[in-house]
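A.B. asks: Have a look at this prediction, sequence included:
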Amino acid sequence: MSKAFLRDTVIGSTLDLPSGKNVTVSRWKRLWEFTGGAFVDGFKDEPLVAPKPRYHKWVDGYIADENHENTECGPPFCYGPLPDSQKHMRLLQILPGAPQDDVRCFMYSVALEDCPEYEALSYCWGNATDLTSILINGHSLDITTSLRCALFRLRKLHEPRTLWVDAICINQGDVIERGNQVSIMGDIYGHTTRTVVWLGSGGEDSKRAFKICEQLAKEAIMLESNLDPSTDNLSFPEYDKNDSCLDNLVDDCPWWRRVWIVQEIILATDALLVCGSNEIDWKVFCRAMDRLISAQLTNGVVMGLVEQEPYRWYQSIISMRSLSSTNSLGDRLLDLLIHVREREATNPCDKVFSVLGLMEGNAELMGITPDYTGSTEEVFKHTAICILKHSSTLDIIGLAPTNAKDLPSWAPSWVYEGEIPKPMRFDARGNIRATHATRGTSPHLDVREKGSVLVLSAHHIDSISDLADVLPIFDKEAGWEEIPDPDEDAGAMEWFWSAFADIGQASGHMLAITNRLRTFISWENFVGSSKDQEVPYWQTISAGCGLDDTTSMAALYHEWHASLSPIRNLVRWRVDRVTTNSLFKSLGFMGYLKSTWNSYPEFGMLIEAQAAGRRLAKTKKGSLCLVPAEAKQGDSIILAKGGRVPLVIRRLDSEENAFESWTLVGECYVHGVMNGEAFCEEDCVDIRLC
């Protein structure tokens, strides 16, 4: 098919393509003009190269460019108000069209109880400044390019498709309407026939990932039926742990990090994952992922240091499905907020509002409703107060950071700004902490001065006298996937030595890890070598994990302690302090690495769960404790009614406060007091936290 032939052919005639499909020349000519003369390989008889080729692919015989803009424009779209009488929403119909046609839609409002069948679209909004227009009811509405791409790909050829799309069906410029619609979002997702998850345009990686998931799901079904996949006609190729296609689909795809998707998936009656032209049922995908994780087919140990949680964004959604609904309302909401804390939200208030639909209508009973008219700080503070009033513990104030701006020290900020320590509400194994430092008492609190002051009933038990180094939180997403496994890659050790030859490349990974491991050795020196300090030491750095089986935990500790011998020798020889220390540190690290690559001791993982982001300390009375990184000498340790764990507080300048006031530094573990040994309810007095 030559350029001249296309240029000169009479519009309206028909071409027989090599594939056997017939396409009118009028469409070919439009495609020719649109792509600047670029056609898909195999359908041209001479080279046709556009100066700047655009992304295109075959869809039903036509060249489809999902990134092109609408050619037609209308007057700006204006939203009308939704009726106030009952629950109403808007639905969007994507009108049918061929791939080269503009995206045209029809939108109308409907009562939720009388709505027709519709699907909900779950997607990543994308760059808010990268906008393009679509036609709705003959009017132009600007939406993000990523959303237009989704609508373009989901459009049907011959019939309309009815969707609920939050960015379009909610008037984003009306904060009152937005709050009202968010408050019924649980109902909106509960009424859908299906939630369609748009993961992006995808490519060969996503196609391969979906195929692997289908194979893993079939394998899981056969294993559940006690059948051996190897004896069946189905072929299950061995999963390659170094294949990054699933990582790209799950860990690297921005959709998984969005805070709203948790509610969208959990409340969905059914769900379909779509990536480009590939799709897979959510239940099939879950079966495949569970098979992948349970069979330990993923890379879990990173450079012999820490076991990463594979596909943590996916696992977070699954774990939230099983959160107990028998807890108090405050505790349930707190657990939901903890699970979404690291997720992303354009509006920080959505960290709270996005999980209210999972409260089964009880959020309103707590006094929390979506309200976008207030500031982020007001939303966070109000949420903390409501949780405290409807909770049986003080767990929420243990999540409050010391550097949150415009918030009292006891009110958590749900804005995620990097790695944060795990809350002590849970033990090192992820279970609700069994011990209770105030003997199961209920909180006795009073909120004063327009929500700026929290008065607790508590008493002082000790103060901090000495501090050790902070154990840094290990960055699990620092590019470790390129590091080879010495058990599977014969060239792995050569890779390490070549990396060490370039200190600039090595220092960011190996030496940083060596310095981190040195923290454990410095903690040993901080505690001392006395035999009677061994048990308090391992119980403190694990924050009391395994107190019901001290024999087994002691064995795990000794295994982990032995793995640090190369680093301990490094410190003993003091070569780590040599000026040109890179090679010596590398040698110590390599000795540690060799013994722990695929068998990082379990006790080490327990430390990561509780001690990371905290520091070891001693109290004035001689107790070992695990305290916040921000703790200072002289800080007071208190036990407050309702507190599962002790709290570290710091006295505020009396000149700035008419009453004696304190700021909360954070929660802590103090050896010997975690079962209420030091709590005396009669000694409690009012303590003001600002």
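C.D. replies: Sure thing, it's come through.

A.B. asks: Please make it C-alpha for all contacts and neighbour counts, starting now.
C.D. replies: Noted.

A.B. asks: Tell me which stretches of the stretch 451-600 of the chain form strands.
C.D. replies: 453-470 (DSSP state E, counting those that start in this stretch).

A.B. asks: which stretches of it form helices?
C.D. replies: Ranges of helices in the stretch 451-600 of the chain, per DSSP state H, counting those that start in this stretch, are 492-501, 503-506, 512-527, 534-541, 550-563, 565-573, 582-596.

A.B. asks: Equivalent analysis for the stretch 301-450 of the chain, please.
C.D. replies: Under DSSP H, counting those that start in this stretch, the stretch 301-450 of the chain gives helices at 312-321, 329-340, 350-353, 363-366, 376-389.

A.B. asks: want to try JSON lines for the ones you listed, with mean neighbour count and distance to residue 609 as columns?
C.D. replies: JSON lines is the format used below for these (neighbours: other CA atoms under 10 Å; distance: least, CA to CA, whole Å):
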{"stretch": "helix 312-321", "mean neighbour count": "16", "distance to residue 609": "14"}
{"stretch": "helix 329-340", "mean neighbour count": "20", "distance to residue 609": "14"}
{"stretch": "helix 350-353", "mean neighbour count": "24", "distance to residue 609": "23"}
{"stretch": "helix 363-366", "mean neighbour count": "16", "distance to residue 609": "30"}
{"stretch": "helix 376-389", "mean neighbour count": "20", "distance to residue 609": "24"}
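
A.B. asks: Second structure for comparison follows:
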Amino acid sequence: MAPIQYQYSKLESPNHIRLIYLSSGDPHEPLYCTIQHANLKDAPQYHALSYVWGDSRKPKRLQIGGNHYLDITLSLFHALRDVRATRAERMCYAVWADGVCINQADLDERAQQVSMMSSIYRQSTHIITYIGPEADNSKLGLDFAHELCSWEHRRRDSITLDPRLQMSPKWTELGLPAPENPKWEALQSVLKRPWPGRAWIVQESLLGIDPPIMVCGRSSVHWMVLCQTVALARMGRLPAALSPRGGEDLAARCLVNLGGLRQGIWSEKRELAIPLLTLLEICHDHQCSDPRDKIFSLLGVASDRDALGIEVNYRTTISDLYTETATRIVEQYQSLDILSAIGSEKNFDLPSWVPDWTKKPRAESFVKPTLPTPRGLNVINSVNNVYKYQTGGNGKTSIKINRVLKTLTVDKAVIFDEITYISQKLDVVPMLEGRGMSEWLRMNLKHCVRLGSYPAPETLEDAFWMTLIAGKTHESTEAESQFRREFKAFFDAASDGFTGVRKWVPSDYLGTSLTEGFGTASAAYSRHQLVGNFGIALLGGADQRAFCTSAGGSMGLAPAQTMEGDVICVIPGARVPYVLREDGGNYKLVGECYVHGIMKGEALDLPRFESDLREVSLT
């Protein structure tokens, strides 16, 4: 008799789940299982599976019971095949996997089960992160990642970065394999796998008090090993080529995010410690097929889930969900930090003050959250030393949202200045490959000379370079006058088209491999370090933004889409100023900005500030 497609039966209660009981089998044998219902309150031991959903256009068959089947994605087929017991083990594992255990065609069940996923993963015996089948020498790559982390751990007492790490011909001097050793290529192949970029991987990886088990094919490794490997490469403690930048950096960025979140998600009291907005900002890179899951996938690990009261509902529109989420976050905290997540492009029809979580802003946020450093590393700069803006000082303003008109209104704000000059967008990475950087710097510095003097105490030149890096060094500490030498080295190098120094800007930011072109003289090394330090600082400041000046003579960094005539708004209590555009008596938010000389609350001390306070509404 021909197999019959499996038909889901209704779950008995909101506490019930389905479990897959996998029959043992060898890799070449078909997948057999049974599906049973269980009450989560007294469910048997089971493994919760985390995997890449994959392409559903070429399904594989899962055989259920005697004569039924389900079509599942190839990636889920590989996962179930590799986690089942072998025939020699003769065991039957219970597994929870959303692609089978949730009736995806039933929107109501899907919403109800998704709202339970935090409990499903937390109550599992083990969480298994499946990163794909064995391929491209993956077992060698995983073993090498563990080897590299152990090698670095033995050298951890030193806080000095050895430049030979970024010179592949010198690797053997450090006890590392030669660059042609297949271990390097095998590890890079593992690090390029797409699993870290899933939105759901965040919840699935963080919910257990203990880290998940990472499985690749039939091999396993400690979950933090790959996260540590990429983090160490980005810190310069392992070859930077392991953490690619540019078109291939998504998986690497997401791995770093997951590692930091894993260490910061639980408080000392074993309670969830990170609010939804912070999670949304950190996880902006993580992708999902249904845009609603950008929010739903994080609710289970958000410390403020109950306070915000956001319900999983796949019948709501994406625009309504994003707007209501932003509304509840603003109302709960009476904070405008969410406005810093606004990008220049949106996929959906949203008010200007509501972020589109499917489109990450190209520029790095001025109020981005910080993640913990991998445990045990000696780090010169700590989170406590990070320069944090406080443009609105300790002032307070009332924030109200009209759900009908979809407007955000602050009762106290000052239209501080009008933008009268806006440059072309600065795109650091391609400009480092030619002379475009020098032309951009010279054109804008020449414009600044016309200002005559600067309202802040610095000279015009100092105000200019401090503006370019948004007042922060490469270590995110407050820039002081001594950092001028980094600017001068960078300016001179730009004038030379970065000849002889291009390879010295860390590959973490260039997307090039630091494997050659290194000088040996200490003076040259010092120059390269200075250029690299300013380049890194520039990426956190002017990169993907435009340089601007105002009618009052201030310099700043504004969103690339800013236009002459837009205004700078300072709001008591807000950490940064905002660029606004008039819209029929109200304003549209263009985005956050940096204005040199007012980022510590100086604008609040101006004689006109109190008299200029007014109500401002964003549409």
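C.D. replies: Received, thanks. Predicted model, so just to flag it, every value in this text is computed and none were measured.

A.B. asks: Drop the TM-score for these two in here.
C.D. replies: Remark: TM-score between the superposed chains equals 0.79 [TM-score structural alignment, normalised by the length of the second structure]; 544 aligned residues with a CA RMSD of 3.5 Å.

A.B. asks: related to what we said a few turns ago, now the helices of the stretch 451-600 of the first structure in CSV, with mean neighbour count?
C.D. replies: As requested, the helices of the stretch 451-600 of the first structure are exported to CSV (neighbours: other CA atoms under 10 Å):
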stretch, mean neighbour count
helix 492-501, 15
helix 503-506, 14
helix 512-527, 18
helix 534-541, 21
helix 550-563, 16
helix 565-573, 17
helix 582-596, 19
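
A.B. asks: Tell me which of these lies nearest to residue 201 of the first structure.
C.D. replies: If you check each of the helices of the stretch 451-600 of the first structure against residue 201 of the first structure by CA to CA, helix 503-506 wins as the nearest, at 33.5 Å.

A.B. asks: Contacts for that closest one next, please.
C.D. replies: Helix 503-506 of the first structure is contacted by residues 499-500, 582 when judged by CA atoms under 8 Å, 6 or more residues apart in numbering.

A.B. asks: give me that answer again for 7 Å
C.D. replies: Applying CA atoms under 7 Å, 6 or more residues apart in numbering, the contact partners of helix 503-506 of the first structure are 499-500.

A.B. asks: which part of the second structure lines up with it?
C.D. replies: Under TM-score structural alignment, there is no match for helix 503-506 of the first structure anywhere in the second structure.

A.B. asks: residue in the first structure matching residue 436 of the second structure?
C.D. replies: Aligning on TM-score structural alignment places residue 436 of the second structure opposite residue 515 in the first structure.

A.B. asks: Spit out the contact partners of the counterpart of residue 352 of the second structure in the first structure.
C.D. replies: Under the alignment (TM-score structural alignment), residue 352 of the second structure maps onto residue 409 of the first structure. By CA under 7 Å, 6+ apart, the contact list for residue 409 of the first structure reads 400, 402, 663-664, 690.

A.B. asks: thinking again about what came up before, could you work out which of the helices of the stretch 451-600 of the first structure reaches nearest to residue 336 of the first structure?
C.D. replies: Nearest of these (CA to CA): helix 534-541, 26.7 Å.

A.B. asks: Would you reformat the helices of the stretch 451-600 of the first structure as CSV and include distance to residue 103 of the first structure?
C.D. replies: Shown next, in CSV, are the helices of the stretch 451-600 of the first structure (distance: least, CA to CA, whole Å):
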stretch, distance to residue 103 of the first structure
helix 492-501, 51
helix 503-506, 48
helix 512-527, 51
helix 534-541, 58
helix 550-563, 60
helix 565-573, 62
helix 582-596, 56
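
A.B. asks: among the ones you listed, which is nearest residue 451 of the first structure?
C.D. replies: Closest among the helices of the stretch 451-600 of the first structure, using CA to CA: helix 534-541, at 34.6 Å.

A.B. asks: Onto which residues of the second structure does the closest one map?
C.D. replies: Going by TM-score structural alignment: helix 534-541 of the first structure matches residues 461-468.

A.B. asks: after superposition, how close is the matching stretch to the first structure?
C.D. replies: Stretch 461-468 of the second structure, aligned to the first structure and superposed, deviates on average by 1.8 Å (mean CA distance after the TM-score superposition for the first structure).

A.B. asks: That stretch: how far from the chain's middle?
C.D. replies: Stretch 461-468 of the second structure has its C-alpha centroid displaced from the chain centroid by 28 Å (CA atoms, centre = their mean, to the nearest Å).

A.B. asks: so residue 588 of the second structure, which of the three states?
C.D. replies: strand (DSSP: H, G, I helix; E, B strand; the rest coil).

A.B. asks: contacting residues around the alignment partner in the first structure of it?
C.D. replies: Using TM-score structural alignment, the equivalent of residue 588 of the second structure in the first structure is residue 663. By CA under 7 Å, 6+ apart, the contact list for residue 663 of the first structure reads 409, 649-652, 689-690.

A.B. asks: So residue 346 of the second structure is in contact with residue 356, correct?
C.D. replies: Yes: counting by CA atoms under 7 Å, residue 346 of the second structure does reach residue 356; the two are 5.8 Å apart.
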